[in-house]
Every structure is written in structure tokens, then in C-alpha cells.
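**Student:** Model the following, please.
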Amino acid sequence: MTKRREQVVRVSDAEGFAEAGAVLTIDLAAIRANYRLLRTMLGGARCAAVVKADAYGLGADRVAPALVKEGCDTFFVAHLSEGIALRKILGESPEIFVLNGLPPGAEGACAAAGLIPVLNSEAQLVAWREHAARDRKTLPAAVQVDSGMARLGMPPEEVARIAFDPRAFDGIDVRLVMSHFARADEPREAANATQRAVFEALAKMLPAAPRSLANSSGIFPGAENHYDLARPGCALYGVNPVPGTENPMLPVVRLEAKVIQTREIPAGSGIGYGHAAKAVEKMRLATISLGYADGWHRRAASFAFLAGQRLPFVGRVSMDSIILDISALPPGSLAPGTLVELIGPHQSVDEVAAQAGTIGYEVLTSFGSRFHRVYVGG
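**Tutor:** Below you'll find the predicted structure:
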């Protein structure tokens, strides 16, 4: 069973609580603990942190500084704009890599912010080299090779062509050679060994530099994946990096929504849009202030909890509200403003994702901007 960690905080005392329909509590101490666990597992390899998509929806402005306090000095984002924003938050010292590389014409902005582009193509390499020549500087870069995912990175034929050009990396300080597993969460898949072999062969054709292949799931099978630097993302935020086994990570988020209204309906009543549900007997219902505009998947068959009692969703998820069956609760248990748990000790991010037919990554990154956010453990 997934480890649970209770968060002690009086959210009702926080400024902005009264105006919000739902509360998202983010445990920075749990993120730091998860980072420590991953770093320990890596032995001598360095542990970076992936904070793209606003730290997977949890707030890079709070998460990244907490990780710096834990000793993390290397961060990865997806877009140049994310890297520029993160540089303003963290200052000059941490290394910040931009996974999607250089958009055409953005070389100057990347260099000015002190970011390290992950060069994914020969065209990006040429543009960065030419910018270094114009500025008469040596500029840092990572090089990503495509070891078998067919998403980002230089394919083998491009790496081979570059390897025969003695001036390919003039003015470029290669800080990292990297690739990305396609099936790291399936450690027994032969594709992982194939990718390692391809990665190693391609890395030998490039300038000598630290190597990186493992994401969160890639850390767990063993040291053969670790190389010099690992790039965990989802595991930091409590998503299970080893599906099918007990989650080794601490949970990080707790999501609670307020009750708006309660009612009692007679048998035969239609419930929600399209009357997708009907009461087969007298029922008591509660409507909560959470919906698909907040990132809760519309077709997710799910539950809320109050004091450990499971409260099933009834009918369709609306844009701003969800109807719960509270017939199992004693009358008067709920009133407007009562908080019910959607994610927390009784229901993990991964369990919510499974109910929606998706993955924990999508649940976290779908969270909207209307939640009242509370950070604990900072």
C-alpha cells in the first residue's frame, strides 16, 4: 500500500481560504524527502530535478527553492520561457537545462539568461555555434541523442555526420550527453537494454562529457541506468515511479473541495446533466465546488471522502461542481463549507489517475488556477 503522510495545517485560517472553492495542500518537506531518497539510490551519480510545467503543476517558485535547500544544483525545464522564469527565481548559480532546446531566433535570450540548451538537432547545434562565434564566447550545451524513442534528439545518422566534422562543437562547452528511456516503467522490457547500448555507442561519437539517461522510473531498476546524472520528475511529486508495486515515494499533495449545498431527493429523481444518474430510492446528495475547469477529468468515475467514509460521485462531472452521494453519512454531517477529500490519505494521485484512465502526471499538471494553495513543510 502507498505510504501516507498526514499534513497538519489549519487551512481554514489561511488568507484567501474563504473565497476559494477548493484547497490544494502541497508538502514541500515531502518533496525534499523524496529527493533525498532518489539521491541516495543513485550512489555516486548526481541527482537533478525536473521542474517543467511549473513543477508538474505544483509551483516552481516554491518547489525549486525547496530543492535548492536540499542541495539540488541542476534543474530541467521544457521550454525556454520556463528557464528564464526559473533563473529569476533561483539566481545565477544552479544549472538550468532546457529540454526542448532552442527555438529559432531565441539563441540570444537563452545565452542572456545563462541557460543550457539541450541541442536536439544539427540545426540547433549550428545555430548555437554561430551565436557563440558572433559573441566570441564559449557557450554551454547538452546534446540529446535519439536512442530509440523517436521523440527528441539527434538520430544516429545525424550524430555520425557531426562526428566527422572537427569544427562541429567550436565554441561550445558540452556539459552533458543525454537520451531518454521510452519504457523505463517496464524494467524487464528488452527495449531498455537496447536503448542503453545505442546510447553508449552514440555518446562515444560525441565530445567527452557526463552522461544522463534515467528519468524517475529509470533510477529504480539499478545502477546500469544511472550513468553520471539522473533526471527525476514525477517521483519527486509523489507519483509512483514503479507501477504495479508499492509506491516508494511520500505523497505530496492533498486536494479538498468545499460543500456548496446539500439536499434530499425522492426515488426516481434525475441527477445532473442529461440525468445520467437516477435515484432508485430516496437519496441525500451534496454538491462540491470542483469540476473539470479545475482539472478533474469529466469522465472519471471517482469518490470523495469524509472522515474515511467513501462518497461516490453521482452523474456527470460539471465544469465547476460535482454531486456526491452522502446517503451513508449521518444526517447533518455536511454543511456548506465542509471540506471533503479528493486526493489525500484515502485516495492517492495514482488511484485518481487510474479512475480517469490516465496517469498521475496528467492529474497533477491539469490542476487549475482556482484552488487556494497551501504550502507546508517549507
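**Student:** hey, let's count contacts and neighbours off CA atoms from now on
**Tutor:** Noted.
**Student:** Span of stretch 106-116 from start to end?
**Tutor:** Stretch 106-116 has an end-to-end distance of 12 Å (C-alpha to C-alpha, to the nearest Å).
**Student:** Going by neighbour count, which residues of it are buried?
**Tutor:** 107, 110-111, 113-116 (16 or more other C-alpha atoms under 10 Å).
**Student:** ok, Ala45 to Gly344 distance?
**Tutor:** Counting by C-alpha to C-alpha, the gap from Ala45 to Gly344 is 32 Å.
**Student:** Kindly report the same for Asn240.
**Tutor:** 14 Å.
**Student:** Mind listing residues that contact stretch 363-373?
**Tutor:** 16-17, 20-26, 53, 56-58, 293-296, 349, 352-353 (C-alpha atoms under 8 Å, 6 or more residues apart in numbering).
**Student:** Just the buried ones among the residues you listed, please.
**Tutor:** Of the contacts of stretch 363-373, these count as buried by 16+ other C-alpha under 10 Å: 17, 21-26, 53, 56-58, 293-296, 349, 352-353.
**Student:** Helices along the stretch 1-150 of the chain, start to end?
**Tutor:** Here the stretch 1-150 of the chain has its helices, by DSSP state H, counting those that start in this stretch, at 28-41, 52-56, 60-69, 80-90, 107-112, 122-135.
**Student:** Which one of the ones you listed lies nearest to Lys282?
**Tutor:** Evaluated over those, closeness to Lys282 peaks at helix 52-56, with 41.8 Å, by C-alpha to C-alpha.
**Student:** one more, for comparison:
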Amino acid sequence: MDDTSRALIGSARSQPVSEAAAGAILTIDLGAIRENYRRLKARLNGVRCAGVLKADGYGLGAAQVAAALAKEGCDIFFVALLGEGIALRKAIGLRPDIFVLNGLPPGSEAEAAAAALCPVINSIAQLKAWREIARSLGRTLPAAIQVDSGMARLGMAPAEVEAVASEAGTFEGIDIRFVMSHLARADEPQVAANEKQRREFERLRKMLPSALASLANSSGIFLGPAYHYDLARPGAALYGVNPTPKELNPMLPVIRLQAKVAQTREVGAGAGIGYGHAHQADGPLRLATISLGYGDGWHRRAASAAWFEGMRLPFIGRVSMDSIILDISALPAGRLGEGDLVELIGPLQSVDDAAGHAGTIGYEILTSLGARFHRRYVGA
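**Tutor:** I've put the predicted structure just below:
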């Protein structure tokens, strides 16, 4: 998704949709986010804990999540893009530190400094540009330095770290708040790659000016104290995604997604159902069409189900842009009607369950949730 698309989505999400006008309702439990933060903090035994709010707080509202986390004492936030940082700064004020994970696009350094943002510097070019803007402003500017310890995504490569370490005045005018890196396989605690990255991180950070260190993401927190350093940076775990796959989720669920029934009908044997008549009825069926589809971020390939009063209502036929057909034959006739709500994510089907049906991960489910929902915040 490009920056323009993200901006359009963010703009749409900022325009509230009334419950009556919406086809679906997304309930976001800020109290659960706060409890998840407390649980992560407890595992860190005094190590500071940031909050990652990229992609509009994983699709749930960066400003609202930041306000909730601030009540728990969180005063360091991470976003991915400069535009996200500027928007968050306007929403939450000047006090918390906001770091921009992807660094700054060339030419945007003055805008970042004006918004009191801290770039995560990923290259020599970004380092030079930030040093130059500090010099032009006549003051020291904060930043984090990211090194690539073995993910090959963002951060200074080892050769770059060696180069800047041997160059006098490289960090003049820059207040290095953290030296950081990112784990590629933290959700696989048994693989050797985690310890290999940790050792490489140790080696690289020792070449740089003395500063606090940060390595652990959500799953990294569960790798143990050796990975905690001075600051942890959880994201998905705050929002209820399981940071320990194949084990019980230690986090509380955060969202509930319910869709309205738009229409019900009965069909006979042989009826073709949905696009391409992907399903043929082999007997009489009662169906309900709900107002939610891939246009709302529910993946077209996600063969799943909805729930009503504890009853599983399987999808039947293909997911459409604005609708999904459910088989409601198991319910008593007339029990489900137009305007009633069925549940797609909640106690009976988690974010991770929905991701499994779509062949993806909970992160993608959350960040795909659409702008047409009525968003209800609870537990504030």
C-alpha cells in the first residue's frame, strides 16, 4: 500500500460513521489494550516499554490507543512514516517521544524537526541529512540509530556501522537516544537465528557511541531478559495478536467485529449461490446476506463463519466486495432477521483464527479493517 492510499484510509477513518448508517460495527476495547501493556510490562521487570502505533495503531486508531497507553505511563511511541508521526504529534501534544521507524524521506528533515519527531536513522545518508539540519538549526536533535543485525530490511549494514564508527564528528549535533535493531524470527523461540541476531546486535552497537539499547518486539519480550535491554517495542501484542504462536495467547482480545444482516431468503435444491455459483444447494437452505466483504478488509479467500447466539453460521459461496452469504439453516426459522448483528471476530473467533482462515497473520487482519465500520471505543 502506498503513502497516498494510507492517507486516504486514514482520512476516511477520521470521519465517524454512525451506527445506523454502517453495515458493520467494530468495537475496540481500550481497557484491554491497557491491560495488555501492563502484562508486557510485568514480563519486562522494570525495563521501559514503548508502544508501536504504526498503520494508525494497527488499524484501531493511533490517537485513541496513544491516549490509553499514556494513562499507563507509556511516553515513547513508534510509527512507521513521517506523516503518521506528524498526525500523532498533533493528536497527543509535545510531551511523548515519537520515533519514525522508516527514517525520513530526503528533504523532509526540517518538517520532522519542526514536529519534534525523532527519526530512526537507517543509513549514512539519513545520518548526514539529520546532522545537517541540526547544524542549520543550531541545536542538538534526537534520533535513534538502527543497525541491521540480520533481517536485511532496515538499518545500517555492518559495513556502514564500521564506516561511521571510524569517522570523526559523525554524530555531531545528534542526541542518540537508542541504538536498536529488529528480530526477524522472534515468534520462533527455538531457532538459532534469534541468538545470532542478538550477538550481532551486541557487536555492532559497541562500535557506536554509548546509548540505551532496544531489540525486543512483541514476541522478543517472551524470549527472555537477554533480549530486553533498555526498551521493548511491542506492537501486535498490545492489540491482542498472539505473540507466542502455538501456545495459549497471553494477551486479552481487543476487538469485536459484528456485521448487520441485510437480507434473508430461502432457496431450493440446485440453487446457485454467490458469484460464479461457487456453491450449489443440495437441498433447501435458509440464507442471510450480511453487510461486510472484502471492501471492508475481510479477505476474499477467507472461508470462515459468523456466529449468532453461540451458533456457527458458515460462509456459503464467495466473499463479495460488500457482502457475504451465510448458511443459517441451523437457526430456528425467523430467529435472524434484517438489522440483526452476527459476530465475525470476538470470543468465538479471534483475530488469529480469522487470519488462519485467510492464510495470513493477525497483523494483516487488523490493519485491513475498513473505514466503513462504525467504530465504538469502550474501556477508556
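**Student:** TM between them?
**Tutor:** TM-score of the superposed chains, computed with TM-score structural alignment, normalised by the length of structure 1, equals 0.96; 365 aligned residues with a C-alpha RMSD of 0.9 Å.
**Student:** follow-up on the earlier one: who has more neighbours out of Asn240 and Gly344 of structure 1?
**Tutor:** Using other C-alpha atoms under 10 Å, the more surrounded residue of Asn240 of structure 1 and Gly344 is Asn240, with 27 against 21.
**Student:** Can you verify that one is assigned to a strand?
**Tutor:** No. Asn240 of structure 1 sits outside any strand when classified using DSSP: H, G, I helix; E, B strand; the rest coil, being coil.
**Student:** Give me the distance between the aligned residue in structure 2 for it and Leu141 of structure 2.
**Tutor:** Taking TM-score structural alignment, the alignment pairs Asn240 of structure 1 with Asn242 from structure 2. Using C-alpha to C-alpha, we find Asn242 of structure 2 at a distance of 36 Å from Leu141 of structure 2.
**Student:** residues touching the aligned residue in structure 1 for Ala157 of structure 2, list them.
**Tutor:** Residue correspondence, TM-score structural alignment: Ala157 of structure 2 in this structure matches Pro155 in structure 1. By C-alpha under 8 Å, 6+ apart, Pro155 of structure 1 lies in contact with 145-147.
**Student:** now swap in Leu223 of structure 2 and tell me
**Tutor:** By C-alpha under 8 Å, 6+ apart, the neighbours of Leu223 of structure 2 are 186, 189.
**Student:** what stretch of structure 2 does stretch 118-132 of structure 1 fall on?
**Tutor:** Going by TM-score structural alignment: stretch 118-132 of structure 1 matches residues 120-134.
**Student:** okay, and stretch 288-302 of structure 2 goes to which residues in structure 1?
**Tutor:** Alignment of stretch 288-302 of structure 2 against structure 1: residues 286-300, by TM-score structural alignment.
**Student:** which of the residues in the matching stretch are buried?
**Tutor:** For stretch 286-300 of structure 1, by 16+ other C-alpha under 10 Å, it's 286-297, 300.
**Student:** Would you mind measuring from the closest residue to Val317 of structure 1 other than its chain neighbours to Ala257 of structure 1?
**Tutor:** Excluding its sequence neighbours, the residue lying closest to Val317 of structure 1 (C-alpha to C-alpha, 6 or more residues apart in numbering) is Arg298, at 5.0 Å. Separation of Arg298 of structure 1 from Ala257 of structure 1 (C-alpha to C-alpha): 16 Å.
**Student:** which one in structure 2 is aligned with Gly332 of structure 1?
**Tutor:** Aligned partner of Gly332 of structure 1 by TM-score structural alignment: Gly334.
**Student:** my bad, Phe371 of structure 1
**Tutor:** That one, Phe371 of structure 1, aligns with Phe373 by TM-score structural alignment.
**Student:** That match and Val65 of structure 2, how far apart?
**Tutor:** Counting by C-alpha to C-alpha - Phe373 of structure 2 and Val65 of structure 2 are separated by 18 Å.
**Student:** So what does Ser5 of structure 2 match up with in structure 1?
**Tutor:** Ser5 of structure 2 maps onto nothing in structure 1, by TM-score structural alignment.
**Student:** Quick check, central residue of structure 1?
**Tutor:** Nearest residue to the geometric centre of structure 1 (C-alpha atoms, centre = their mean): Tyr56, 3.2 Å.
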